[in-house]
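>>> Here is the input, now give the coordinates:
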Amino acid sequence: MAATTLHVQGMSCGHCKSSVEGALDKLDGVSAVDVHLETGKVDVTYDETKVNLKAMQEAVEDQGYDVEA
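Predicted structure coming up:
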């Protein structure tokens, strides 16, 4: 297992948190998502043999947020 922190801009409410968590949870290989609205950080634990950083970034960006790894 690997872990990374995504820096997500534009999250401000519970709906934002749910959107980001839902998008990442749908990816095969993601085992845990922890969204911190106050800091804009999203901690992700994942299986690097099944999913990569680019796929996670795209999943969050598809929800309308800007992502920095």
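
>>> Going by C-alpha atoms from here, please, whenever you check contacts or count neighbours.
OK.

>>> Could you name the helices and strands sitting against the longest helix along the chain?
Of all the elements of type helix in the chain, the one with the most residues (DSSP state H) is helix 14-25. Packed against helix 14-25 by the contact rule (3 or more CA pairs under 8 Å, 6 or more residues apart in numbering; DSSP states H and E) you find strand 30-36, helix 53-61.

>>> What residues of the last one count as buried?
Put plainly, it is helix 53-61. 56, 57, 58, 59, 60, 61 (16 or more other CA atoms under 10 Å).

>>> Let me know the angle separating it from helix 14-25.
Comparing the axes of helix 53-61 and helix 14-25 via axes from the mean of the first three to the mean of the last three CA atoms, to 10 degrees yields an angle of 150 degrees.

>>> Here is a second sequence; please produce its structure as well for comparison:
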Amino acid sequence: MTTTTYVIKGMTCGHCVSSVGTELGRVPGVTDVQVDLAAGEATVTSDQPLDVQDVRAAVDEAGYELVG
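Predicted coordinates:
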């Protein structure tokens, strides 16, 4: 298992948290997603390290921006 925390720009409400969590949860290999609105972060647990481009695409699909 791998756990990585990503910084996400633009989240402002509970709907944002839900959208980001749903899209990240669809990335192949992801087993858990915890989104922290106050910190502007998502902690993702997966079977193996994720390709950052897959994570970026999921965050973009939700309507937000992956920082870094």
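
>>> that older thread, can you list the buried residues of helix 53-61 of structure 1 in CSV and add distance to residue 41 of structure 1?
Output for those, formatted as CSV (distance: CA to CA, whole Å):
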residue, distance to residue 41 of structure 1
56, 13
57, 13
58, 16
59, 15
60, 12
61, 14
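
>>> Max pairwise distance over these: which two?
Set against one another by CA to CA, the buried residues of helix 53-61 of structure 1 have their most distant pair in 56 and 61, with a gap of 8.6 Å.

>>> And for residue 2 of structure 2, the neighbour number?
Residue 2 of structure 2: 12 surrounding residues under other CA atoms under 10 Å.

>>> so it makes contact with residue 49?
Yes. Checked against CA atoms under 8 Å, the pair residue 2 of structure 2 and residue 49 is within contact range at 5.9 Å.

>>> Neighbours of the residue nearest to residue 69 of structure 1 when sequence neighbours are not counted, how many?
Computed as CA to CA, 6 or more residues apart in numbering, the closest residue to residue 69 of structure 1 that is not its neighbour in sequence is residue 6, at 4.8 Å. Burial of residue 6 of structure 1 is recorded as 20 neighbouring residues (other CA under 10 Å).
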